[in-house]
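Enquirer: sharing a model that was predicted from the sequence below.
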Amino acid sequence: MFVINETLSLPEDEIQLEAIRAQGAGGQNVNKVSSAVHLRFDIHASSLPEPYRSRLLALNDHRISAEGVVVIKAQQFRSQLKNRYDALARLRELILSVTVTRRRRVATRPSQTARKKRMDSKSRRGQTKALRGKVDPAG
């Protein structure tokens, strides 16, 4: 079982991990060893609760394909095991991001004192700017 938090976990067969060759600099190690990890997680076929699945699919994240598959490529480390843990940690963070429900903001109005204070500061500012005008030499 892949544990996400105390109340949520996924069967390991829902997550596909594949070892691939990493890209970029690294010389012989990168060219010969399949140390990078490609993680695939199908949201539609998962056992996640429906609200979490719909929130995941609604996310505007480049790691989620149009078919609803999360694709994470981990190639930061030289070790395949560390890359595997990194990919799983990133999947965990992605799923945890949709488990948190934000409280709805309640629209409030400024108090009468706050409105009066704002208008006073605006009129003071206007008077300061009016004093910056041209001085009339005649009068």
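Expert: Noted; the coordinates are in hand. Numbers count the residues shown, from 1 in each chain.
Enquirer: from here on, contacts and neighbour counts on C-alpha atoms
Expert: Will do.
Enquirer: just give the closest residue to Arg55, not the sequence neighbours.
Expert: Val98 (6.0 Å; Cα to Cα, 6 or more residues apart in numbering).
Enquirer: quick one: Lys82 from Ala130, how far?
Expert: 67 Å (Cα to Cα, to the nearest Å).
Enquirer: so for these two, which sits in the more crowded spot?
Expert: Ranked by neighbour count (other Cα atoms under 10 Å), Lys82 and Ala130 place Lys82 first, with 17 against 10.
Enquirer: what about Arg53, neighbour count?
Expert: There are 19 residues near Arg53, going by other Cα under 10 Å.
Enquirer: is it true that it touches His44?
Expert: Yes - the pair formed by Arg53 and His44 meets the contact definition of Cα atoms under 8 Å, at 7.2 Å.
Enquirer: all helices for this protein, in order.
Expert: 28-32, 50-58, 80-99, 112-130 (DSSP state H).
Enquirer: check what contacts the shortest one and list those residues.
Expert: Judged by Cα atoms under 8 Å, 6 or more residues apart in numbering, the contacts made with helix 28-32 from elsewhere in the structure are 21-24, 78.
Enquirer: list only buried entries from those.
Expert: 21-22, 78 (16 or more other Cα atoms under 10 Å).
Enquirer: redo those residues as TSV? Include distance to Glu93.
Expert: Below are the buried ones among the contacts of helix 28-32 laid out as TSV (distance: Cα to Cα, whole Å):
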residue	distance to Glu93
Arg21	24
Ala22	23
Arg78	22
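Enquirer: got another one to weigh against that:
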Amino acid sequence: MEKEKIITELQFKAVRSSGAGGQNVNKVSSKVVLSFDLNSSKALSEEEKLQLENKLATRLTSDNMLILNCDEDRSQLKNKEIVTKRFLNIIAAGLVVPKIRKATKIPKSVIKKRIKDKKNLSEIKQLRKRPDLN
């Protein structure tokens, strides 16, 4: 994945922010909506697309579009930077291949120690009982 190439495929749209803010909110379109079409991306290989489709299944729309919003700052430019960083982090996290777990055996010495400890504890508990005088 090349960052520069994938950033050129992003579409940005500026919309008015919701919520409190007075005159600034009513006049300025500071909220930024980022959309990325996973299917038509040329920066990603087919394997990467499949991997992202599986990992980001809950975040993608039905036609494999990733849509992110940002209205944290009053500046449109700052919001664009924030949402772009967030997008790159999501893509990078989605492309991480998990390590394959190797099954390991429990060493015989550990098993012997556990059984010895169990026998020892059992013996201690047996000695706590009242002696049988019959």
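Expert: Received, thanks. Treat the numbers as computed from the prediction; the structure is a model and nothing was measured.
Enquirer: which one in structure 2 is aligned with Lys117 of structure 1?
Expert: Matched to structure 2 by TM-score structural alignment, Lys117 of structure 1 sits across from Lys113.
Enquirer: which one of the contacts of helix 28-32 of structure 1 is nearest Asp136 of structure 1?
Expert: Here the nearest of the contacts of helix 28-32 of structure 1 to Asp136 of structure 1, counting by Cα to Cα, is Gly24; it sits at 72.5 Å.
Enquirer: and the closest one, what's its match in structure 2?
Expert: Gly24 of structure 1 maps onto Gly19 in structure 2, by TM-score structural alignment.
Enquirer: so how far is Val28 of structure 2 from that match?
Expert: Applying Cα to Cα, the value for Gly19 of structure 2 to Val28 of structure 2 is 13 Å.
Enquirer: list the contacts for the most centrally placed residue in structure 2?
Expert: Nearest to the geometric centre of structure 2 sits Ala93, at 6.1 Å (Cα atoms, centre = their mean). Applying Cα under 8 Å, 6+ apart to Ala93 of structure 2 gives no contacts.
Enquirer: what's the match for it in structure 1?
Expert: Counting by TM-score structural alignment, the partner of Ala93 of structure 2 is Ser97.
Enquirer: try Val28 of structure 2
Expert: Looks like Val28 of structure 2 aligns to Val33 there (TM-score structural alignment).
Enquirer: right, and that match touches Gln23 too?
Expert: No - at 11.0 Å, Val33 of structure 1 does not count as touching Gln23 under the criterion of Cα under 8 Å.
Enquirer: for Asn39 of structure 2, what are its contacts?
Expert: With Cα under 8 Å, 6+ apart, Asn39 of structure 2 has these contacts: 49, 64.
Enquirer: and it, what's its match in structure 1?
Expert: Under TM-score structural alignment, Asn39 of structure 2 pairs with His44 in structure 1.
Enquirer: how far away is that match from Gly24 of structure 1?
Expert: 33 Å.
Enquirer: equivalent analysis for Ala87 of structure 1, please.
Expert: 18 Å.
Enquirer: neighbours around Ala36 of structure 1, how many?
Expert: 26.
Enquirer: Glu48 of structure 2 too?
Expert: Around Glu48 of structure 2 there are 17 residues (other Cα under 10 Å).
Enquirer: quick one, what contacts the counterpart of it in structure 1?
Expert: Per TM-score structural alignment, the equivalent position to Glu48 of structure 2 in structure 1 is Tyr52. Contacts for Tyr52 of structure 1 (Cα under 8 Å, 6+ apart) come out as 95, 98-99.
Enquirer: ok, Ala22 of structure 1 next?
Expert: Contacts of Ala22 of structure 1 by Cα under 8 Å, 6+ apart are 30-31, 34-36, 75.
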